[in-house]
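Engineer: With the sequence up front, the predicted model follows.
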Amino acid sequence: MNRIRIGAIGTGGFGLFALQQFLQVEGAELVAMAGTHREAALAVARRFGLSENMEVENLIQLDQVDLVYIATPPFLHFAQVRAALEAGKHVICEKPLALSLAQADELLQLARARDLLCVANLMQRYNPLFEAVRQLINSNVIGECLHGWFDNAAGDEGLSADHWFWDRAKSGGIFIEHGVHFFDLFEGWLGRGQVVSSQRSLRPGSGLEEQVQCVVRYGNGALINFYHGFTQPARLERQEFRLLFERGELTLEEWVPTRLRLRAVVNEEQSRRLMQFFPGARLDVLEAYSGVKRLARGRHKEFDNYQKIDLHDGLDVEKMRRYCELLRALFADQVAWIADRSHQRLITEENGRNSLAMACAATELAETNK
């Protein structure tokens, strides 16, 4: 693999976390950093042995920088990404790519014109559970996907009242700052969707946007509800995905999905295929059927069923270990494209653009439903 020299902008706590993963990819080297002189930035300098924390403008112009990694607050992304692209640098930017769709389109047009990388760090599709669930949906092994929801009861313990997260001019709001991850994930499962309803709730006495929800209709007719609430003590955080099928229900836990549970009624062939999708999973048989009891009905259809199952996968997976794996996989995929433009990436520029389009649509519709 070719050498890839990274200049990092915005070296806070997450920037350090991500860089430690990127730099484990063969050929990657951190050559410069820019940002504030807060303790978090100084920690990055100590971790990687860099003596200078330079100005953003100077870093972008360095000849020895091939790729700029941007981990600043969202309101800075557009200008910083554009400046890096204009300087001929590849870019990986933390989500969202920009605060508006027009800004994102301008960035992608510039990247295409200069044959440069310009991706948002949407790493969810590198999760092996993403591909397994995609195969499950496309196969119709347990019928069509009819409905689903993502429920994100997030903590706000580390978000003081004056944090930029609450300032929509700086963050874009919860859908744009946070929801893009999950819009992209579901688009990978169900294709492009359309926001059909959206709401938001303000924190009493402060006017801060603390809860949002929207419903997206996908091409097969499935309605998916997305809820994000930043209201919990950190120790009570909880994220859960649920997908309802004609003959079963799938649950994924954690915002980076690690644990999976599938409850369904299936015949012998379907049992075999499920274990192909989820090799190594634990399959418990809750009930077996024979004779006339094999026949079941739903949605005016008849189904042949051999058994009722409860399948579990990922019981031994640690979320943070998986998170590290996904960051390394995303970076390696993008570097491979830089080295060879024929390389087919799992995440491209369009992922950042399309997920932002969905988030903007949900934000605008919520505004009309005050």
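Structural biologist: Nice, thanks for sending it over. Worth saying up front: this structure is predicted, and the values here are computed from it rather than measured.
Engineer: only C-alpha atoms for contact and neighbour calcs from this point on.
Structural biologist: Will do.
Engineer: now the strands for the stretch 251-370 of the chain?
Structural biologist: With DSSP state E, counting those that start in this stretch, the ranges of strands along the stretch 251-370 of the chain come out as 259-266, 282-288, 295-298, 301-304, 307-313.
Engineer: Tell me how far Glu86 lies from Leu62.
Structural biologist: 13 Å (C-alpha to C-alpha, to the nearest Å).
Engineer: Over to Gln211?
Structural biologist: 42 Å.
Engineer: Tell me which of those two has more neighbours.
Structural biologist: Gln211 (21 against 14; other C-alpha atoms under 10 Å).
Engineer: Excluding sequence neighbours, find me the nearest residue to that one.
Structural biologist: Gly229 (4.2 Å; C-alpha to C-alpha, 6 or more residues apart in numbering).
Engineer: so which helix or strand takes in that neighbour?
Structural biologist: strand 223-232 (DSSP states H and E).
Engineer: and the helix or strand just after that strand, which residues are buried?
Structural biologist: Downstream of strand 223-232, the next assigned helix or strand under DSSP H and E is strand 238-245. Of all the residues in strand 238-245, those buried under the rule 16 or more other C-alpha atoms under 10 Å are Gln239, Glu240, Phe241, Arg242, Leu243, Leu244, Phe245.
Engineer: Pick the one among these closest to Lys170.
Structural biologist: Gln239 (24.8 Å; C-alpha to C-alpha).
Engineer: middle-most residue in this protein, spatially?
Structural biologist: His181 (2.8 Å; C-alpha atoms, centre = their mean).
Engineer: three-state assignment of that residue?
Structural biologist: helix (DSSP: H, G, I helix; E, B strand; the rest coil).
Engineer: In addition, the following structure is provided for comparison:
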Amino acid sequence: MRVAAIGYGAFGRFVLEALKELPEVRLYAVAGRSAERVRVFAEQMGIARWTTDWQTLVGDPQVDIVCVLTPPDTHAAIAIAAAQHGKHLFIEKPLALTLDDADAIIAVVQQKGVRAVVNHIMRYHPLYAWLRERIADSGMGAVRKAWFVNFASSEGIAPDHWFWDERKSGGVLVEHGVHFYHLFAWLLDDTIEPVTTFGHDPFEAWSVVRFPRHDAWGAFYHCFDKPGALERNCGGIAFERGYALFEGWLPLAVRIETVRDGTVRVEERRMPMSKERLYQQLIQSAFNDLLTAIRHPQHHVAADLHSARDAVRVALQATALRRDEKWKKSG
């Protein structure tokens, strides 16, 4: 499959380096805004064709798949144009910045009969899949609470980076929080209803939500203000008779604690690799899911457009519920 990448930033390079390892993938072309930078990038990656006009790539009959690796505010325009030209899509999260744009992507993908995967890689994580199976078994009783806390580093994100421009990124819940709404909706097989949100600025948010099927509460905290050495993130789910606990947004271990006959029993599963290698493998799993869907039209991908749209819905609703001023005054 010949792949054209639109975007080549630090994360774009990481994605393409992972895809380059897949035997079915040929990195055919790349587009970017700076002619010199995209030329150098193409040479470094061994990509034969480069351009500053992404529209020429989505219209190229040699291209099978378009990877949308640009800032969030551009995802919809590129994805829609590519699908209109019959290209399959691998789209970085978030799917879009508005529900109208998300719906427009879904509509043209369905109309043209192309396949698409959104890069919500956590649904491909083997440890999260194991945890989801354990939750479905109901051996720990009813779900009571769910949470994820993300003290992220801002190191490496320049002051003029698009991430800090809410018009381009959507703010922390849309740009970043969608990952965790998407994950926990899947883990708990539930929808998510935002209840309230607190934060000091668009890039800090404490989002309180409800899982209606379980009649359970959730809390998600995100900030990007820590030194790299102090970056921490962890999550978990509390049940009637147990806990599921994990460190890191891509954990290398998941721990389940349950009580049976008055005794605490512990199960733990681990991934014997570095976080960077795990990250690459999850990107590859998501892309392989897309390749399977292209070969077998009845195949349902794990990170589909509709679930990605719903994560955007939750993020937008949670953002609209922000109570910044009240938080500051009461603090």
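Structural biologist: That came in fine, so what should we check first? All values reported here derive from a predicted model rather than from experimental measurement.
Engineer: residues in contact with the residue nearest to the centre of structure 1?
Structural biologist: Lys95, Leu122, Gln124, Ser355 (C-alpha atoms under 8 Å, 6 or more residues apart in numbering).
Engineer: And the equivalent of it over in structure 2, how far from Ala303 of structure 2?
Structural biologist: Under the alignment (TM-score structural alignment), His181 of structure 1 maps onto His179 of structure 2. Here His179 of structure 2 is placed at a distance of 11 Å from Ala303 of structure 2 (C-alpha to C-alpha).
Engineer: who touches both of the two?
Structural biologist: Contacts common to His179 of structure 2 and Ala303, judged by C-alpha under 8 Å, 6+ apart, are His120.
Engineer: Kindly state which residue of structure 2 is aligned to the residue nearest to Gln211 of structure 1.
Structural biologist: Using TM-score structural alignment, Gly229 of structure 1 lines up with Cys223 in structure 2.
Engineer: Okay, that match and Asp324 of structure 2: tell me how far apart.
Structural biologist: From Cys223 of structure 2 to Asp324 of structure 2 the distance is 14 Å (C-alpha to C-alpha).
Engineer: neighbour-wise, which of these two wins?
Structural biologist: Between Cys223 of structure 2 and Asp324, counting by other C-alpha under 10 Å, Cys223 is the more crowded of the two (22 against 16).
Engineer: Settle this for me: Glu131 of structure 1 is touching Ile137, isn't it.
Structural biologist: No: taking contacts as C-alpha atoms under 8 Å, Glu131 of structure 1 lies outside contact range of Ile137: 9.9 Å.
Engineer: Counterpart of Arg261 of structure 1 over in structure 2?
Structural biologist: In structure 2, Arg261 of structure 1 lands on Arg255 (TM-score structural alignment).
Engineer: same deal with Glu240 of structure 1?
Structural biologist: Matched to structure 2 by TM-score structural alignment, Glu240 of structure 1 sits across from Cys234.
Engineer: which outside residues touch stretch 304-314 of structure 2?
Structural biologist: Contacts for stretch 304-314 of structure 2 (C-alpha under 8 Å, 6+ apart): 93-99, 102-103, 106, 116-118, 120, 174, 178-179, 181-182, 192-194.
Engineer: Could you rerun that using 6 Å?
Structural biologist: Stretch 304-314 of structure 2 is contacted from outside by Ala102, Val117, Val178, Tyr181, His182, using C-alpha atoms under 6 Å, 6 or more residues apart in numbering.
Engineer: and what of stretch 208-227 of structure 2?
Structural biologist: 144-154, 192-196, 203-207.
Engineer: mind checking what Glu106 of structure 1 lines up with in structure 2?
Structural biologist: Using TM-score structural alignment, Glu106 of structure 1 lines up with Ala104 in structure 2.
Engineer: coming back round to it: next, the buried residues of the strand holding Gly229 of structure 1.
Structural biologist: Leu223, Ile224, Asn225, Phe226, Tyr227, His228, Gly229, Phe230, Thr231.
Engineer: pretty sure Glu240 of structure 2 contacts Lys145?
Structural biologist: No: using C-alpha atoms under 6 Å, Glu240 of structure 2 is not in contact with Lys145; the gap is 9.6 Å.
Engineer: Looking at those two, which has the bigger crowd around it?
Structural biologist: Using other C-alpha under 10 Å as the criterion, Glu240 of structure 2 and Lys145 rank with Lys145 on top: 19 against 15.
Engineer: ok, of the buried residues of strand 238-245 of structure 1, which one's closest to Asn58 of structure 1?
Structural biologist: Taking the buried residues of strand 238-245 of structure 1 together and measuring to Asn58 of structure 1 by C-alpha to C-alpha, the closest member is Gln239, at 40.4 Å.
Engineer: these two touch, right, that closest one and Trp255?
Structural biologist: Yes: at 5.4 Å, Gln239 of structure 1 counts as touching Trp255 under the criterion of C-alpha under 6 Å.
Engineer: neighbour-wise, which of Glu131 and Ile137 of structure 1 wins?
Structural biologist: Ile137 (18 against 15).
Engineer: can you put the contacts of stretch 304-314 of structure 2 in CSV and add neighbour count?
Structural biologist: CSV is the format used below for these (neighbours: other C-alpha atoms under 10 Å):
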residue, neighbour count
Ala102, 24
Val117, 28
Val178, 24
Tyr181, 27
His182, 25
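Engineer: Out of those residues, the closest to Ala77 of structure 2 would be?
Structural biologist: Ala102 (10.4 Å).
Engineer: how about the helices in the stretch 1-150 of structure 1?
Structural biologist: Counting by DSSP state H, counting those that start in this stretch, one finds helices in the stretch 1-150 of structure 1 at the ranges 13-22, 39-48, 56-60, 77-86, 101-114, 128-139.
Engineer: Distance-wise, check the counterpart of His85 of structure 2 in structure 1 relative to Val335 of structure 1.
Structural biologist: Under the alignment (TM-score structural alignment), His85 of structure 2 maps onto Ala87 of structure 1. Ala87 of structure 1 sits 18 Å away from Val335 of structure 1, going by C-alpha to C-alpha.
Engineer: Mind checking which of the two has more residues around it?
Structural biologist: Comparing Ala87 of structure 1 with Val335 by other C-alpha under 10 Å, the one with more neighbours is Val335, at 23 against 14.
Engineer: wait, what's in contact with the more buried one?
Structural biologist: With C-alpha under 6 Å, 6+ apart, Val335 of structure 1 has no contacts at all.
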